[in-house]
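J.: Predicted coordinates and the sequence they were generated for:
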Amino acid sequence: MPVEIQGDTRIWRRRDRAASARHFGATLAVAALVVFCAKIISDQTTWEFVGSAPLQGADLAMRMWPPRLSYLTELWGPVIDTIHIATLGTILGVMIASPLAFLAANNTTPSRALVRPVALALLVTSRSVNSIIWALMLVVIFGPGMLSGIIAIALRSVGFCGKLLYEAIEEIDAHTVEAVASTGASRLQVLTFGVIPQIAPAFAGISVYRWDINIREATVLGLVGAGGIGMALQGAIDTLAWSRVSVIFLVILGTVVLSEWVSAKARAAVI
């Protein structure tokens, strides 16, 4: 900690003069950037619409009330489709992410110079593209429906699961691996008996957690034609059937709450 001496008095300061000047300059630069961004946002905002937002919101809420509960019977199919999209997409994503995680981990990759960068690039690419973007592209390729939603969920899950899994692989106890290798075990046997048992709880926890996230993401993929309850929501909005929209919102909320409960119980059971 810098000390400044003034006469017989020592003054303890958090930073010296040079560090304080750099800190002040950095703070000023960030403040200027924030003001500049706020100015751009303000110029592109129609403040008349913002001012009338409370009235518009209240009017929309009145249109959505009361919910048409008789519409519930038509939503069971879309809800089940949404769960199928999330579940199958998670399974497919985990199946693709698992080998990539072993290729990306420092202690299991066959080549740190060639294979590991490629595996990391694939994981980063998967994480960088939102599931809605994946769904938009896949609907063009495969057409609207559940298949596009399943693959979109899978592609998005690969990067998430792969990153957490390869980090778990890198944190395993190396002594256990060395003990298995010292018995003369092959590389595959070392992975089977020395690595996989150590990462099994993390693998199960990551998979369940991603499934919980995918339930939420699957509810909106239908807005771009990728199946599930989102398609029913888009249809209700397009026809201005607001009493149906409120029912769909309640069903989505119930589905998300149920998936959260199931995932919490599953994680508690496997971890």
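T.: Thanks, I have the structure now. Numbers count the residues shown, from 1 in each chain.

J.: Going by C-alpha atoms from here, please, whenever you check contacts or count neighbours.
T.: Fine.

J.: chain center to the strand or helix carrying I153: distance?
T.: Per DSSP states H and E: I153 is located in helix 146-170. Its chain's average C-alpha position is 9 Å from that of helix 146-170, according to C-alpha atoms, centre = their mean, to the nearest Å.

J.: How about stretch 264-271, which residues are buried there?
T.: For stretch 264-271, burial by neighbour count (16 or more other C-alpha atoms under 10 Å) applies to R267.

J.: ok now it, how far from the chain's centre?
T.: On C-alpha atoms, centre = their mean, the centre of stretch 264-271 falls 20 Å from that of its chain.

J.: go on, stretch 113-124?
T.: The answer for stretch 113-124 is 20 Å, by C-alpha atoms, centre = their mean.

J.: Tell me if I'm right that A135 and V220 touch.
T.: No - counting by C-alpha atoms under 8 Å, A135 stays clear of V220, with 10.3 Å between them.

J.: higher neighbour count, the two?
T.: A135 (30 against 23; other C-alpha atoms under 10 Å).

J.: In the chain, what residue spans correspond to strands?
T.: For the chain, the strands defined by DSSP state E cover 3-6, 9-12.

J.: what's the first one packed up against?
T.: This points to strand 3-6. strand 9-12 (3 or more C-alpha pairs under 8 Å, 6 or more residues apart in numbering; DSSP states H and E).

J.: In terms of secondary structure, what does the strand it packs on contact?
T.: With contacts defined as 3+ C-alpha pairs under 8 Å, 6+ apart, strand 9-12 has these neighbours: strand 3-6.

J.: List the buried residues in the strand it packs on.
T.: Applying 16+ other C-alpha under 10 Å to strand 3-6 flags no residue as buried.

J.: what does stretch 223-239 give?
T.: Those would be 223-236, for stretch 223-239 by 16+ other C-alpha under 10 Å.

J.: Could you report the distance from S246 to S52?
T.: Per C-alpha to C-alpha, to the nearest Å, S246 is found 22 Å from S52.

J.: So for these two, which sits in the more crowded spot?
T.: A count of neighbours by other C-alpha under 10 Å puts S246 above the other of S246 and S52, at 21 against 10.

J.: I'd guessed the more buried one sits against L60; true?
T.: No - S246 lies out of contact with L60 (C-alpha under 8 Å); the separation is 10.3 Å.

J.: can you count the residues close to T192?
T.: 13.

J.: wait, what's in contact with it?
T.: With contact set as C-alpha atoms under 8 Å, 6 or more residues apart in numbering, T192 has no partners.

J.: take a look at this one as well, against the first:
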Amino acid sequence: MNHSSLNPQWHYRTPGQSLLRWLGWFWLVAFTVVCWQIMNENTIWAFVSDAPQQAADIGGRMFPPAWGYINNLWHPLWDTLNIATLGTLLGVLFAIPVAFMAATNTTPSVRFVRPLALLIIVSSRSINSLIWALLLVAIIGPGLLAGIVAIGLRSIGFVAKLLYEAIEEIDEKQVEAIRATGASGAQVIDYAVVPQILPAFWGISVFRWDINIRESTILGLVGAGGLGIQLNASLSTLAWNQVAMIFIVILGTVVISEWVSARVRQAVL
């Protein structure tokens, strides 16, 4: 008698699943090889081999940083903070109604309004703030306004996505209790929905502001104001010690904004 038929062995995967797994690995390796070949077509490896020496040369020119140049950075730094803060406020103002239209439990229409809101969220998140700034500089001209609007447009999708997910996770019992009192739709949102999402809203907004501090530092590279303008000017003149000073200011600004963001999120969450 065949004992294997009496004591069948257990396998983690079925033969079909194992075959699909190996096919997946095969196509992954094949895709990696194709990508490597495409990358090698336009790569000049002589430059790549020389990269460590070039990096060491530029790094040597950066030190010591031009500490006296910091006096030229205070105004661009202030512009950068304004771009990040005002852009975040602009994005949040537009994100709030979009989030309520996107959430399944607050949208006026799941069939028509919600897809439109989701399209706005995806459109905002799919375009980088630097690209938004490049387009806006061409439309409204260079300056802080282009940077503020670019940060705002980029922030809408981020804030609205996280906020509508928070709206969908609220306790519906509180909503039913307020609705049972005969409250209108606006009153239900005001007394049942908003109090539940308010901590998440503040946390999301401050987190986005922290991200926008980082992004606003480079918008000046395309003419949207801030520290990026000074960085672009120093790079154009190969003033590497000034570039090092700008990097130090950016690093300090990001560290402080991260600390503020963490403290605010701890306070509201």
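T.: Arrived safely, thanks for sending. Computed from a predicted model, the values in this text were never measured in an experiment.

J.: circling back to that earlier point, any chance of JSON lines for the strands of structure 1, columns distance to A29 of structure 1?
T.: Listed next are the strands of structure 1 as JSON lines, based on distance: least, C-alpha to C-alpha, whole Å:
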{"stretch": "strand 3-6", "distance to A29 of structure 1": "27"}
{"stretch": "strand 9-12", "distance to A29 of structure 1": "27"}
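
J.: Nearest approach to V129 of structure 1 belongs to which of these?
T.: Judged by C-alpha to C-alpha, the one of the strands of structure 1 that comes nearest to V129 of structure 1 is strand 9-12, at 48.9 Å.

J.: Just tell me what S109 of structure 2 corresponds to in structure 1.
T.: Matched to structure 1 by TM-score structural alignment, S109 of structure 2 sits across from S111.

J.: how near is P108 of structure 2 to A117 of structure 2?
T.: For P108 of structure 2, the distance to A117 of structure 2 - C-alpha to C-alpha - is 11 Å.

J.: ugh, wrong one, R21 of structure 2
T.: Counting by C-alpha to C-alpha - R21 of structure 2 and A117 of structure 2 are separated by 37 Å.

J.: more neighbours, those two?
T.: Using other C-alpha under 10 Å as the criterion, R21 of structure 2 and A117 rank with A117 on top: 23 against 12.

J.: which residues sit in contact with that one?
T.: V98, A99, M101, A102.

J.: in the superposed pair, what's the mean gap between the helix holding I153 of structure 1 and structure 2?
T.: Superposing on structure 2 and averaging over aligned pairs (mean C-alpha distance after the TM-score superposition for structure 1), helix 146-170 of structure 1 comes out at 0.3 Å.

J.: Could you tell me where that helix falls in structure 2?
T.: Going by TM-score structural alignment: helix 146-170 of structure 1 matches residues 144-168.

J.: give the contact list for the counterpart of A135 of structure 1 in structure 2.
T.: Mapped onto structure 2 by TM-score structural alignment, A135 of structure 1 lines up with A133. When contacts are counted by C-alpha under 8 Å, 6+ apart, A133 of structure 2 touches A146, G147, V149, A150, I151, L219, V222, A224.

J.: Quick check: whichever residue in structure 1 pairs up with the last one vs D212 of structure 1, distance?
T.: Right, the one you point to is A224 of structure 2. Using TM-score structural alignment, the partner of A224 of structure 2 in structure 1 is A226. As judged by C-alpha to C-alpha, A226 of structure 1 and D212 of structure 1 stand 18 Å apart.

J.: ditto for L188 of structure 1
T.: For L188 of structure 1, the distance to D212 of structure 1 - C-alpha to C-alpha - is 32 Å.

J.: Pick out whichever of these two has more residues nearby.
T.: More crowded of L188 of structure 1 and D212, by other C-alpha under 10 Å: D212, with 23 against 10.

J.: Just give the closest residue to the counterpart of the more buried one in structure 2, not the sequence neighbours.
T.: By TM-score structural alignment, D212 of structure 1 lines up with D210 in structure 2. Take D210 of structure 2 and drop its neighbours on the chain: the residue closest to it by C-alpha to C-alpha, 6 or more residues apart in numbering is S257, 5.7 Å away.

J.: And that neighbour, how close does it get to V222 of structure 2?
T.: For S257 of structure 2, the distance to V222 of structure 2 - C-alpha to C-alpha - is 23 Å.

J.: Next: R179 of structure 2.
T.: 51 Å.

J.: For A104 of structure 1, give me its contacts.
T.: So A104 of structure 1 contacts V115, R116, P117, A119, L120, Y166 (C-alpha under 8 Å, 6+ apart).

J.: nearest spatial neighbour of the second one, skipping sequence neighbours?
T.: Of all residues beyond its chain neighbours, the one nearest R116 of structure 1 is A104 (4.6 Å), with distances taken as C-alpha to C-alpha, 6+ apart.

J.: on that earlier part again, test my guess that the match of A224 of structure 2 contacts F142.
T.: No - contact between A226 of structure 1 and F142 fails when scored by C-alpha under 8 Å: they sit 9.8 Å apart.

J.: what about S42 of structure 1, distance to A29 of structure 1?
T.: 20 Å.

J.: make that Y166 of structure 1, sorry
T.: 37 Å.

J.: which one of these two has more residues nearby?
T.: Y166 (25 against 12).

J.: Go ahead and confirm the more buried one touches P99.
T.: No - distance between Y166 of structure 1 and P99: 9.5 Å, which falls outside the contact criterion (C-alpha under 8 Å).

J.: Need the residues touching each of these two.
T.: Common neighbours of Y166 of structure 1 and P99, counting by C-alpha under 8 Å, 6+ apart, are absent.

J.: so who does the closest residue to G205 of structure 1 other than its chain neighbours touch?
T.: For G205 of structure 1, ignoring the flanking residues on the chain, the nearest one in space by C-alpha to C-alpha, 6+ apart is R267 at 5.5 Å. By C-alpha under 8 Å, 6+ apart, the contact set of R267 of structure 1 is A204, G205, V208, Y209.

J.: What count of nearby residues applies to the third one?
T.: A count of neighbours around V208 of structure 1, defined by other C-alpha under 10 Å, yields 23.

J.: any idea how far the closest residue to it other than its chain neighbours is from R17 of structure 1?
T.: Once flanking residues are discounted, V208 of structure 1 sits nearest to S263: 5.9 Å by C-alpha to C-alpha, 6+ apart. Distance, S263 of structure 1 to R17 of structure 1, by C-alpha to C-alpha: 53 Å.

J.: Which one's more surrounded, the two?
T.: Legend: neighbour count by other C-alpha under 10 Å for S263 of structure 1 and R17, higher for S263 (20 against 12).
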